[in-house]
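here you go, sequence then predicted model.
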Amino acid sequence: MNELKRTPLYEEHLAHKAKLIDFGGWEMPVQYVGVIDEHHAVRTKAGLFDVSHMGEIEVRGQDALEFIQMLITNDVSKLEDGRILYSPMCYPSGGIVDDLLVYRYNSQHFLIVVNASNTDKDYAWILKQADSFNVNLGNVSDQYAQLALQGPLAETVLQRITELNLSQIKYYSFTHGNIDGISCLVSRTGYTGEDGFEIYVTPEHSRQLWRKILEVGALEGVQPIGLGARDTLRFEARLPLYGNELGAEISPLEAGLGIFVKLDKVNFIGKEVILAQKEQGVPRKLVGLEMIERGIARSHYPLQKDGQEIGFVTSGSFSPTLNKNIALGLVKADLAIQGQILDVMIRGKAVKARIVPSLFYKREDQSKPK
């Protein structure tokens, strides 16, 4: 049995009495005081996440731009220096290797941020595609710890310990500067549906920064947040999770990510299959579900209509914001009709749910971080 990996903030999690779990081979905090309390803290104030388990892959070289353009479905050629791009990365089959963020320093230098449990797989895949390109690749994940401060008060709290003008950092942009005297990469990104920042720092400085942010945010009730609330927050905002909404057998179009697939690009891995799917119509669609009868629709529970299986739940839980049981599901496209009643098979029992719009939560003030 392989020993679980730990982030540089492991001792901090113990100090805050976190409940720790195995998450993709990492020993990570699932909660500190409770998922619902932590969820509300992020929606109403701000919360601090340890996301140091995420993977970072550096791409440098003369062909860096051309290489990434071929690698992902989105159009990196339109990305400016200091900006960030979200994109699926696909297999030739059109299925998803992973979803990722691309940070552009310049046309010959990019940082790709990938999901923690996929880092080794992604790096091997990216290396395999690089043979005919003049690029240098590096898995630099060990060089970074990553903290995420998320919530409506994130900017107010972080501004107290930095000379950076955080209001000038646009949504999906990044810059470098000092926070509490520590050199950091700071991006206006997140995985919660709220405004916030993701802060990349050397592992040896991560504990100082973690403690300082909690200290200066204490008056506002800023608290550490575990993976449990991270999941309910991202799920309400319809932000996909690899292994749930995304996978090798699911195309970006099926997952509702068509806006991040630029079929007018010259070429990218999986384009032929995805283009054919676009022209013929997707076989499955991602839908929102609201439970009518009592029960929670968990990931991978079957979905049925009139006794016939029509798909499966990708994510599901109690929604602390909406105070009801909701889910996302991948169903046959011709049955993905708003208001449609179907059955969630919970331990063999049919429990009724209704198809509803899948964006369960959108923050009111979307105007600030553009």
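Alright, I've got the coordinates. Numbering: from 1, shown residues only.

please make it C-alpha for all contacts and neighbour counts, starting now.
OK.

tell me the buried residues in stretch 282-294?
When burial is assessed from 16 or more other CA atoms under 10 Å, stretch 282-294 yields the following buried residues: 282, 284-292.

pasting the second one now:
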Amino acid sequence: MSDPSVDLLKTPLNAAHRALKARMVDFGGWDMPVQYSGIIDEHNTVRTAAGLFDVSHMGEIEIKGPEALSLVNYVSTNNAAKLAIGQVHYAGLLYDHGGFVDDILVHKVADDSYFLCVNASNQDKDFEHIAAQNRWDCTVENAGPRYAQIAVQGPKALATLQKLTKTELSPIKYYWFTDGEVSGDWARIARTGYTGEDGFEIYVDPSLAEKRWNELMAAGEEFGIKPAGLGARNTLRMESGMALYGHEIDASISPLEAGLQWIVKFDKGDFLGRARLEEQKAAGLTRKLIGFEMCGRGIGRDGYEVRVAGAPAGWVTSGGPSPTLNKNIGMCYLPLDKAVPGTSIEVMVRNAPVEAVTIPIPFYKRAK
């Protein structure tokens, strides 16, 4: 019988995952680990100690040149002019009609250099979208093949990574980064994350990825570090109310509807999608993202219909059990007047209505 993973893209850590007997799945064309010891175990380990994630499938795009800022600010919603060197922000990459091409992290490397981290399945589309808009004196490179990315997340992430680097990690603030070293080799170290916990992403040469992975596993052993897969990554980000492309956001959803108005800076000048967002803002939203928790027995899964007073009203974008809160939660789109905490709703689970109630997002916030 042929191996279905043969035709999938593989990160430099593929052999390491298989050696750890990870359960592998096709994730957007990549052969990726969904779990190792189990989703709940990995989730709880990240919340209480440290988890190690392979995020090398994510894409990287570099924009460099005298007018790099002009291009970055035109294709993204946030204001990159406000970034200091070494700072990161979250932004939307939009179409003219105001829907998402992708959500991205913009890192300011220098006055003429920006480093974008983009979603795995979108990297080629994002690159083509940005390059097509480039009428400024700058270059756009689809730089993903030059980087492997490893995330160490959790309360013990700093103590784990600090063992391997002379770069002082404590002074790096949340959503900042530095170009330093890990185990004597160059690394870009960013204090960002997608779990709701403190943690770091390290960008390294792909040839060094497996070595760095094994060193991090050894460094975190005393803290109980464990490898974590896509399953735990999803439950962690869902509890923290973080959007996932293809779920909370896509080409049909605007940042205003997704509760991401804070990444849209209308005062910075023109940007792709601006005119449509201004129209939407002036006319008023018709729908919005809201959290919910299940009251009846059942789990509200992605795509399930949501009803209010028996009438179809919206749909679930993400849903499942919350290991931290020990309840079934989710996010959904509802009409604006219903997208407020305390609304009684029904989630259609296998064609049967199950009671739920809307609650604020995020569901979980770590203690500072």
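Arrived safely. Everything numeric here is computed off the predicted structure, so don't read it as measured data.

can I get the buried residues of stretch 282-294 of the first structure in JSON lines with distance to Y123 of the first structure and secondary structure?
Shown next, in JSON lines, are these (distance: CA to CA, whole Å; DSSP: H, G, I helix; E, B strand; the rest coil):
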{"residue": "V282", "distance to Y123 of the first structure": "29", "secondary structure": "coil"}
{"residue": "R284", "distance to Y123 of the first structure": "29", "secondary structure": "strand"}
{"residue": "K285", "distance to Y123 of the first structure": "29", "secondary structure": "strand"}
{"residue": "L286", "distance to Y123 of the first structure": "28", "secondary structure": "strand"}
{"residue": "V287", "distance to Y123 of the first structure": "31", "secondary structure": "strand"}
{"residue": "G288", "distance to Y123 of the first structure": "33", "secondary structure": "strand"}
{"residue": "L289", "distance to Y123 of the first structure": "35", "secondary structure": "strand"}
{"residue": "E290", "distance to Y123 of the first structure": "38", "secondary structure": "strand"}
{"residue": "M291", "distance to Y123 of the first structure": "39", "secondary structure": "strand"}
{"residue": "I292", "distance to Y123 of the first structure": "43", "secondary structure": "coil"}
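
tally of neighbours for A132 of the second structure?
Burial of A132 of the second structure is recorded as 10 neighbouring residues (other CA atoms under 10 Å).

so the counterpart of it in the first structure: helix, strand or coil?
In the superposition onto the first structure, A132 of the second structure corresponds to K128 when matched by TM-score structural alignment. Following DSSP: H, G, I helix; E, B strand; the rest coil, we place K128 of the first structure in the helix state.

of the buried residues of stretch 282-294 of the first structure, which is the nearest to L100 of the first structure?
L286 (19.5 Å; CA to CA).

spit out the contact partners of the closest one.
Counting by CA atoms under 8 Å, 6 or more residues apart in numbering, L286 of the first structure touches 245, 254-256, 328-331, 336, 358.

nearest spatial neighbour of it, skipping sequence neighbours?
The shortest distance from L286 of the first structure to any non-neighbouring residue, by CA to CA, 6 or more residues apart in numbering, is to L330 (4.5 Å).

give the contact list for that neighbour.
The contact partners of L330 of the first structure, by CA under 8 Å, 6+ apart, come to 245, 254-255, 284-287, 311-314.

contact partners for T165 of the second structure?
Contact criterion CA under 8 Å, 6+ apart gives 181-184 as the residues in contact with T165 of the second structure.

any idea what it aligns with in the first structure?
When the two structures are superposed using TM-score structural alignment, T165 of the second structure falls opposite T162 in the first structure.

repeat for T77 of the second structure
In the first structure, T77 of the second structure lands on T73 (TM-score structural alignment).

count of neighbours near that match?
Using other CA under 10 Å as the criterion, the residues surrounding T73 of the first structure number 29.

pretty sure it contacts M89?
Yes: shown here, T73 of the first structure and M89 form a contact pair, counting by CA atoms under 8 Å, at 6.2 Å.

what sits in contact with each of these two?
Residues within reach of T73 of the first structure and of M89 at once, by CA under 8 Å, 6+ apart, are I269.

what strand or helix carries the closest residue in space to V152 of the second structure that isn't next to it in sequence?
When the adjacent residues along the chain are set aside, V152 of the second structure lies closest to L52, with 4.6 Å between them (CA to CA, 6+ apart). With elements taken from DSSP states H and E, the one containing L52 of the second structure is strand 51-54.

what range in the first structure does that strand sit on?
Equivalent residues of strand 51-54 of the second structure are located at 47-50 in the first structure, counting by TM-score structural alignment.

number of nearby residues for the residue nearest to V152 of the second structure?
Other residues close to L52 of the second structure by other CA under 10 Å number 26.

please report the distance of it from R307 of the second structure.
Computed with CA to CA, to the nearest Å, the distance linking L52 of the second structure and R307 of the second structure is 39 Å.

swap in V101 of the second structure?
V101 of the second structure sits at a distance of 29 Å from R307 of the second structure (criterion: CA to CA).

what does V182 of the second structure correspond to in the first structure?
Using TM-score structural alignment to pair residues, one finds that V182 of the second structure aligns to I179 in the first structure.

I figured that match hits I161, correct?
Yes: the pair I179 of the first structure / I161 is scored as a contact, 5.7 Å apart, by CA under 8 Å.

more neighbours: which of those two?
For I179 of the first structure against I161, the residue with the higher neighbour count under other CA under 10 Å is I179, and the figures read 22 against 16.
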